[in-house]
Each structure stands twice: as structure tokens, then as C-alpha cells.
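>>> Got a predicted structure plus its sequence, pasted below:
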Amino acid sequence: MPKRTIDAFVFDLDGTLLHTLPDLIAVTNESLRHFGMPEHDDAAIQSFAANGAVALMLQAVPNNCSPELAQEALAYWKATALDHGALLSRPFPGVVETLGRLHEAGKQLGVLSNKFQAGVDDQLAHNLPDLFDVALGDGSVPRKPDPTGMLETARRLGVAPERMAYVGDSVGDMQAAVRAGALAVGVTWGYHPVEQIKAAGADMLLDTPEQLLTLI
């Protein structure tokens, strides 16, 4: 693949920039306990986590749960996440240093996540403050794999989509990047199988965040 000129680097949040799974597990099972519903093990919650809080909770609640109760559980999940949903989350090793190097190189930085917008803002404020030029989540733009959010991120950053790299750990991340014309960069340290990420159209795979610096 010929090397592209990349002016902006945009990232998924959960499983890409931040190891948020411990908080997702804690908040999800607390929400289920609150409503007297069965809890899930870590692997199950990880498998639910690709498409944001709505998809996570709709999969976590029992199959016979009414739509109304599922929405109550989702609202409780969001409130609980904002109360203590960033306590256990941390940047993956090498992320902070890599973001600093990209910033020093004059690159625009963004976040595009399927997490609800207030949750995106809360996680960034706790773990990666003052690093990003734009950060969009569910409620501000449609969820990935819809490419609308990718295109809106490019517009806000003032770059053409084809001069933007999108870094993520899921099939939906890669599909959204490909559909928008961005460089699709998959990571191997996230929450989803690498073979699925490759099959979804990843242009390149990273084993460490520092490998992203080859694009500057």
C-alpha cells in the first residue's frame, strides 16, 4: 500500500486509547444487580462492548426484559458510569507518549467513539485531558459503522477524510473508516479478535501505539 500523507489521527476510545473494561464490567453488573437481573462474567461483557452503552445494555439484560425496563436499566447504567465510570480506566501503555509525539509533529488529534457523549467527555477529562481537537460520541453523531461521524470529525478538523487515519479495535471501527475513505488502522491490544479486524478492511495493524509514528 502506498504511504499516504496523514494530517489527522482519530481514535476509538474503549479498547484503543483506554483500558476501560474494568469500569464497563463494574458499571454493567452494578446496573444489573440494581434491577435484580443476573450478572455477566468479564468475557461476556467484553463481547457486548463494541457498539456503545445502548448495545451493551440491550445485550446484558435478560431476553425476556421488557423494552421499558431495558431503557430504565440503560438510563441507570449511564448515570452510574458518570458517577464512577472512570475510576478503574487507564490509558494503554505507550498511548500518552504517542499522542504527545503526534501533537509535536503538528498533527490534528480526535476521538470518535460509540460511547455516549457525556461518557466520552468524562473519560477524557479523567485520563487524557486537553489532548484532542475534537471528541465525538453517541448522541452527537450516529454510531459506527455508519461513516457519518467519521466524515463529521474530518470536517471539524478541517482535513480531507483520505488524509485522516482512524485507529480502532473493532469491526465497526474499520468499516466506518473504509466507508469514509480514511486510513483504517487496527490495534491488536483491544477487545476484539484481530482476524475480524483484518477481514473488516484494516489497512494496517499496530501491536503497539508507537508503531503509529511511522505515519508521520
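Alright, I've got the coordinates. Numbers count the residues shown, from 1 in each chain.
>>> C-alpha only now, for contacts and for neighbours.
Fine.
>>> And the host helix or strand of residue 179, what does it pack against?
If you go by DSSP states H and E, residue 179 is part of helix 171-180. Helix 171-180 is packed against helix 148-157, strand 164-168, strand 183-187, helix 194-199, with contacts defined by 3 or more CA pairs under 8 Å, 6 or more residues apart in numbering; DSSP states H and E.
>>> Now do the longest strand along the chain against helix 148-157, angle only.
Scanning the chain for the strand with the most residues, using DSSP state E, yields strand 108-116. Angle of strand 108-116 versus helix 148-157, following axes from the mean of the first three to the mean of the last three CA atoms, to 10 degrees, is 150 degrees.
>>> next, the one to line up against it:
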Amino acid sequence: MCSPFYEDPTRIARVLIARPAPFRPDWYGRREEETTILKNDTLKIDAAIFDLDGTLIDSIAAYVELAEEMFRRLHLPPVSGKVILERIRDTKDNWANLFAVEEMREGLMEEAAAIYKEISPRLFTADVKMLPGSGSTLRKLSAAGISIGLVTSTHSRSMDGKLYPLRENGLMELIGATIAIEDTQRIKPHPDPLIECAKRLGVSPERSIYVGDSHSDIRAGKSAGMKAIGVLTGMDNYETLKREDPYMIIDSVAHLSRAVHY
């Protein structure tokens, strides 16, 4: 039996336009006065390296919607957005983490991969945008002569769709190096991808910052010898980030000027 998406290929577009308000973590959009800045000084750096999902692009709701569609089409009991994020928080494109042990069955991962391959390009292209202020921050950093890199746990095969918001806004020309999950043997929270990114940019990790939205980003940044800066626009809340003792926590990339001199 064909899936509803094959029977009506326009359905996905209608779902994207007419769906309810997207899922947001409780801490998303935290008011500025609630955010604690952990350091009062500003840094002088050679490079700013960023995580992608929930840091530069507003993709968290898209992941939740994609997972919900997987559960529906795989005839599995639905789970909450919060549970979905808990399961995929470290490697969002590794859908094996999405399913509980009792939900696994023969052929499930192959079916899930097919659903992801079918839906994700349209979903991310139609629905994922730059987070407010992130584009202008990248432009200001570049204009100040600061090198810019991306480190993500996204697979290379998915990068084209993930980078669409940056291409659409003319930002890819500012990116000096992009590290996907296959580019190093170990992934975040290990420091390897960040160190590789700094190497490709031709900068010292000690003169770099790493900005991300999750505890694994903070651990990776600190392990790489970089100043790790947390943002509250993605996977983890303030308390979770603070436990990792980052250099600073800010509301979003739009407020990076509080941490970095440029």
C-alpha cells in the first residue's frame, strides 16, 4: 500500500502551511533579563566556530515534526516533543536513537531512513530559517576579519538541505570550513571535529570560540581548548548548560557581541 505522501505529493506542503504552532522547548525565547552572563569581559579572537541546529538555524521544530511523521507512518504510538528531543539530542540524524528498545522491529531503521530521505529535503527547505540575528552576526564577524567555521553532527548526505538557509541568505561565502559527522573519527562531545575545523581555518583553538546549544557542544569546546559559549535557542536549557561550566551563556547568537570584541 502506498503511503499518503505518494498518493498526494502536495500533502506535505499543505501540512507545512496549515500545521499547529511548532514545538518549542520551555526555555526557547527566554527573556533577556533572565539570562545570566557568566563573564564580564569580552574576547579578542581569530575564529568563531558554530554548531548548526538550534544555534544558527531554527530547525528544532522541524526535527520534532519529522519524528512525529515517522512514528505515524511506522504505526508506532506517538511520543511528546520533549521525549523526541531527549532521544535525538546528541546526534539528530541518527534515527536509531529515536526509537525505544520495545519499538524496534526488523526493517524499522530501513523504513525510517526511507521516510527521512523522502520528507527531510522539502521539510528543511520549506520550514527551516536562520535564527533571528544570526545572519547579521556572521556578517559582522566576517567584516571584522574573524574566520568562521561550522561543526555539526549532521551527515554529509544531509548537509545540502541543512545549509539551505545559509545559502538563501548569501552566508555560505562567509564560511571558511564546515565539518560534518564523517570528517573525524570521533564526534562531539569529543574535541576532534572542532580541532579539525580550527586546523582547516588555519587558526589556534586557543584563539577560537565554539558556540552551541547543547551540553555536548560545551564539552567539545572546552576539550578543544576553545572558549565555549552556550545559547538558549536549541536543545538544552540554562541549567543544563551551566552545569558544563561554559565561558558564557547568552540568549542567542544575536547577542554574541557581549562575549566577543568585533
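Thanks, I have it. Fair warning: this is a prediction, and the values are worked out from it, not measured in the lab.
>>> which one of the helices and strands packed on helix 171-180 of the first structure is the most hemmed in?
Of all these, strand 164-168 has the most neighbours on average by mean count of other CA atoms under 10 Å, namely a mean of 29.
>>> what's it aligned against in the second structure?
Mapped onto the second structure using TM-score structural alignment, strand 164-168 of the first structure spans residues 208-212.
>>> Next: stretch 37-46 of the first structure.
With TM-score structural alignment as the criterion, stretch 37-46 of the first structure aligns to 76-85.
>>> And the contacts of the longest helix seen in the second structure?
Taking DSSP state H as the criterion, the second structure has its longest helix at helix 108-127. For helix 108-127 of the second structure, the surrounding residues in contact (CA atoms under 8 Å, 6 or more residues apart in numbering) are 12, 16, 59, 62, 66, 70, 74, 95-96, 161-162, 164-165.
>>> Selection in ChimeraX covering whichever of those are buried, please.
Here is the ChimeraX command that selects the buried residues among the contacts of helix 108-127 of the second structure (16 or more other CA atoms under 10 Å):
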select :16,59,62,66,70,95,96,161,162,164,165
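>>> Check the offset of stretch 61-69 of the first structure from the chain's centre.
A distance of 26 Å separates the centroid of the chain from that of stretch 61-69 of the first structure, by CA atoms, centre = their mean, to the nearest Å.
>>> Ends of it, what's the gap?
This stretch, stretch 61-69 of the first structure, spans 9 Å end to end (CA to CA, to the nearest Å).
>>> What of stretch 130-138 of the second structure?
End-to-end distance (CA to CA), stretch 130-138 of the second structure: 11 Å.
>>> and what of stretch 204-215 of the first structure?
End-to-end distance for stretch 204-215 of the first structure: 11 Å, by CA to CA.
>>> and if you look at stretch 156-167 of the second structure?
16 Å.
>>> Give me the contact list for that stretch.
For stretch 156-167 of the second structure, the surrounding residues in contact (CA under 8 Å, 6+ apart) are 57, 120-121, 124-125, 128-130, 135, 172, 180-182.
>>> now, the most widely separated pair of those?
135 and 182 (26.0 Å; CA to CA).
>>> These two: which has the busier surroundings?
Between residue 135 of the second structure and residue 182, residue 135 has the larger neighbour count (other CA atoms under 10 Å), namely 19 against 15.
>>> That one matches what in the first structure?
In the first structure, residue 135 of the second structure lands on residue 96 (TM-score structural alignment).
>>> For that match, what is the enclosing helix or strand?
If you go by DSSP H and E, residue 96 of the first structure is part of helix 95-104.
>>> average offset between that helix and the second structure?
In the superposition with the second structure, the average deviation recorded for helix 95-104 of the first structure is 0.8 Å (mean CA distance after the TM-score superposition for the first structure).
>>> Now that helix: buried residues?
95-96, 98-99, 102-103.
>>> who's in contact with the helix holding residue 179 of the first structure?
By CA under 8 Å, 6+ apart, the surrounding residues in contact with helix 171-180 of the first structure are 12, 50-51, 144-148, 150-151, 161-162, 166-168, 183-186, 196-197, 200-202.
>>> Next, the mean deviation of it compared to the second structure.
Mean for helix 171-180 of the first structure is 0.4 Å (mean CA distance after the TM-score superposition for the first structure).
>>> gap between that helix and the chain center?
12 Å.
>>> Give me the buried stretch members for that helix, please.
So helix 171-180 of the first structure, judged by 16+ other CA under 10 Å, has buried residues 171-180.
>>> Show me which pair in the contacts of helix 108-127 of the second structure is furthest apart.
Greatest spatial distance among the contacts of helix 108-127 of the second structure (CA to CA): 74 and 165, at 29.3 Å.
>>> Tell me what angle the helix holding residue 96 of the first structure forms with strand 108-116.
Going by the same axes, to 10 degrees, helix 95-104 of the first structure makes 140 degrees with strand 108-116.
>>> Which neighbouring elements make contact with helix 95-104 of the first structure?
Against helix 95-104 of the first structure (3+ CA pairs under 8 Å, 6+ apart) you get strand 108-116.
>>> so how far is the very next helix or strand once past the strand it packs on from its chain's centroid?
Next in sequence after strand 108-116 of the first structure, counting helices and strands by DSSP H and E, comes helix 117-127. Distance of helix 117-127 of the first structure from its chain centroid, counting by CA atoms, centre = their mean, is 11 Å.
>>> what do we get in the second structure for residue 17 of the first structure?
Aligned against the second structure by TM-score structural alignment, residue 17 of the first structure finds its counterpart in residue 56.
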